[in-house]
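Trainee: My questions are about this predicted structure, shown below with the sequence.
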Amino acid sequence: MKRTPPHLGTLVALTALTVLTLNMFLPALPEMQKAFGVSEAVMGLAISGYMGAAAVLQLIIGPVSDRLGRRPVALSMLALYVVASVICLLAQDVHVFLGARIVQAVAVGGGVLASAVVRDMFDGRVAAAKLATIASAMAIAPMLAPMLGGVLTSVMGWRAVFVVYAVIGTGLLALMWHDLGETQVKTPGQPPERISGLLTTPLFWAYAFCQALGVGAFYVFLTGSPFVAVALFGLTAAQVGLGLGSITGGFMLGSAVSARLVSRTGPMALILTGRLLPLAILSIGWLYFSLGGDQVLVLFAATLSVGFGNGLTLANANAGALSVRPRLAGTAAGVAGALALAIGAALTAVATALLSLAATPERLLSMMICVVFLSLIAALAARRLDKDV
């Protein structure tokens, strides 16, 4: 079996596949709805079904990679992804399409496996720095993918998006075959570690909830800001898009800063800074609007701080969760990822319900403050439990 460790760029590409598969096809949804002759609700299953399957598959892919190794799971995942993409491309029936689309959710294994591979290769602060570098580089994907999907759909039709998915999957399969050596080292005769040992460790859950709630603040912003921006400030769709990009830009900057500083400051200092800074700035923004302020740039400046704070926090919290039981790094990545999706889905529903009643910046910022505060509580719990910080 190939043993050469992969290049960092390979892990970035593997992680980016998750984001590309989720959102590059979004601009094509209206055309797909017409092509299949179905309602918006049915077509929406291509998103909700994908996300539900992704949550479940993370819980499977991670533990399987701990047992069988990273390389065989990655190659199998990508082969299945290519087949599913081709079926989506050729589908003439919406049920066939939706079934294949759900199978495409194996792409979520990219992020799980990349995190596990980093933990296999590096320890502590070095692992946190590598994960932050990956996060900073692949953050470009959610900004560019919808744009590419929109161009492909406009020029060549919605099926062109799935041609690109199949091509990307094939290219990644070839890249992984060539570059992804097995990184998991097993001692002969050593029994597999019990998953219960991870799931009953409070430190793992402290790091996992810190990370998941940080991601949850993203979901609240992405769900709620269009309501507020259009209803109160009268922004156009293009202006809303620029505003949504602010939090991603902040995340890229924060991740880059984290990658450079973590070896000197340690992960916990960055995690706490990444919680306290947005908490303070969001509170200032809330006070500004409560006193009658009406500048939309203040809203997006406040939320940009959440992106920057998440850049400081998420990779370091992820590294902490993976370090609790290093031999179960795949399981830890899968469980933490599934938790983030579940919390994100719940917070999306809550944000939609509350802002449909009153789409005000104070209400949006209040929700974000609450979520970031809960993430801070989890971070403080991790600090108390982790004797190595």
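Mentor: The structure has been received and is ready for your questions.

Trainee: Going by C-alpha atoms from here, please, whenever you check contacts or count neighbours.
Mentor: Noted.

Trainee: From residue 275, how far out is residue 42?
Mentor: 38 Å (Cα to Cα, to the nearest Å).

Trainee: what about versus this one:
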Amino acid sequence: MTTLVLLTGLSVLSLNMFLPSLRQIAVGLEADYALVSLSIGGYLAVSAVLQLIMGPLADLIGRRPVILAGLVMFTLASVGCLLATSVWVFLGFRVAQGGIVSGMVLSRAVVRDLHEPDEAARQLGIMGMAMALAPLLGPMLGGVLDQLFGWRANFVAYAVMGAVMLGIAWRDWGETLVEPSASFSAQFRTYPTLMREPVFWAWTICLVCSIGGFYAFMGGAPLVGEGAFGLTSALLGLGMGSISGGFMLGNYLTGRYATRLGRTRIVVLGRWVATLGPLAGATLLWAGAMHPLVLFGGAIFVGLGNGLTLPGANAGVMSVNPKLAGSASGLSGALTIAGGAVFTSLAATLSGGALGPVVLLILMSAISAVGLIAALAVQRMEARAAPA
């Protein structure tokens, strides 16, 4: 479990730790902020493609070799980002860091390899609670490193963490795949099978729009925090980490109550929390309480809702066909990250100006509401499928 937590945590850190440094990277590489922000959207797009490949590949040759290759790719790419002297070289190596996404994809698949759906949801909740420290501490650590040593210090940290994690995984990662598929092409052809399942799509849309609220916050918060509130890199990192406080609490509640209440009921509750919380924050901002605590307070509810949602939704999407858990995790993860790239860019585009904080919270609430509709659809499908 510890290795799974560390791998998933490093996957999250690869996205958010360097975000407080985006403006400094733009200045240091003499590039526009919009161009440097492709280090988020481009990274997510490449990660989406990699997940499509890594899921079936892991079902074919096993979880262990795929994760080890991903860690090597991430570590070398981190060194490339550290040494980059032009924005295009930086962006090239930055998107190559997407190899670490295998840690998130395959950690979920391993849990599903070992446990039945409700227990898998509980285990994912416990794992999520522990790894929530990564998004909580990541922006804080990144902001402090930037202020003390400059933006390149973040990529020194990435390279070191990647190398250490590679050593841990090499020693500790055991193979959990019991029945490998016959061939890669055969496994890749399982995607249409998954796509024909309405419940797979409902779970996947729920996942896309749950994590989509988080991605929108990551894309808009640096612009809003510095532009509307004048926050320093360290304070911005602290505020951006706040969303993970709610995420940790949500995962704790899921780990405690998943088997008692059932994963779908908890998922629906999480979507209500993530929809109404930021909407309430936007209302307060519009009424005149224009303060960063209101913005970050609204974001905490998105984190809480995601903590209640993601363990059950991940377990649900991989339970559509347990023999295709790796493929299901890869396909749903690719769609989630592709959606994240869209939501990140959308938030960065819409969140400028004096009303940026209000717009950002409304956008997060709207995205979460779509996830709520999908969760309610799952609940209806399960009720119809239940024996009379």
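Mentor: Noted; the coordinates are in hand. Everything numeric in this text was worked out from a predicted model, so none of it was measured.

Trainee: So for residue 42 and residue 275 of structure 1, which sits in the more crowded spot?
Mentor: residue 275 (27 against 15; other Cα atoms under 10 Å).

Trainee: counterpart of the more buried one in structure 2?
Mentor: Matched to structure 2 by TM-score structural alignment, residue 275 of structure 1 sits across from residue 271.

Trainee: Hmm, residue 306 and its match touching each other?
Mentor: Yes - when contacts are counted by Cα atoms under 8 Å, residue 271 of structure 2 is listed as touching residue 306 (7.5 Å).

Trainee: Identify the contacts common to the two.
Mentor: residue 210 (Cα atoms under 8 Å, 6 or more residues apart in numbering).

Trainee: mean shift between stretch 124-131 of structure 2 and structure 1?
Mentor: In the superposition against structure 1, stretch 124-131 of structure 2 averages 1.6 Å from its aligned positions (mean Cα distance after the TM-score superposition for structure 1).

Trainee: what does that stretch correspond to over in structure 1?
Mentor: The aligned range for stretch 124-131 of structure 2 is 131-138, by TM-score structural alignment.

Trainee: if I look at residue 176 of structure 1, how far off is residue 322 of structure 1?
Mentor: 22 Å.

Trainee: can you give me the helices in the stretch 251-389 of structure 1?
Mentor: Per DSSP state H, counting those that start in this stretch, the stretch 251-389 of structure 1 carries helices over the ranges 267-290, 296-323, 329-357, 361-385.

Trainee: Identify all contacting residues around stretch 160-172 of structure 1.
Mentor: Residues from elsewhere that reach stretch 160-172 of structure 1, judged by Cα under 8 Å, 6+ apart: 13-14, 21, 24-25, 78-79, 81-83, 85-86, 88-89, 149, 152-153.

Trainee: on that earlier part again, among residue 176 and residue 322 of structure 1, which residue is more densely surrounded?
Mentor: Looking at residue 176 of structure 1 and residue 322 with other Cα under 10 Å, you find the greater number of neighbours at residue 322, namely 31 against 21.

Trainee: Alignment lookup: that one to structure 2.
Mentor: In structure 2, residue 322 of structure 1 lines up with residue 318, judged by TM-score structural alignment.

Trainee: tell me the contacts of that match?
Mentor: 109, 112, 324, 325, 326, 328, 329.
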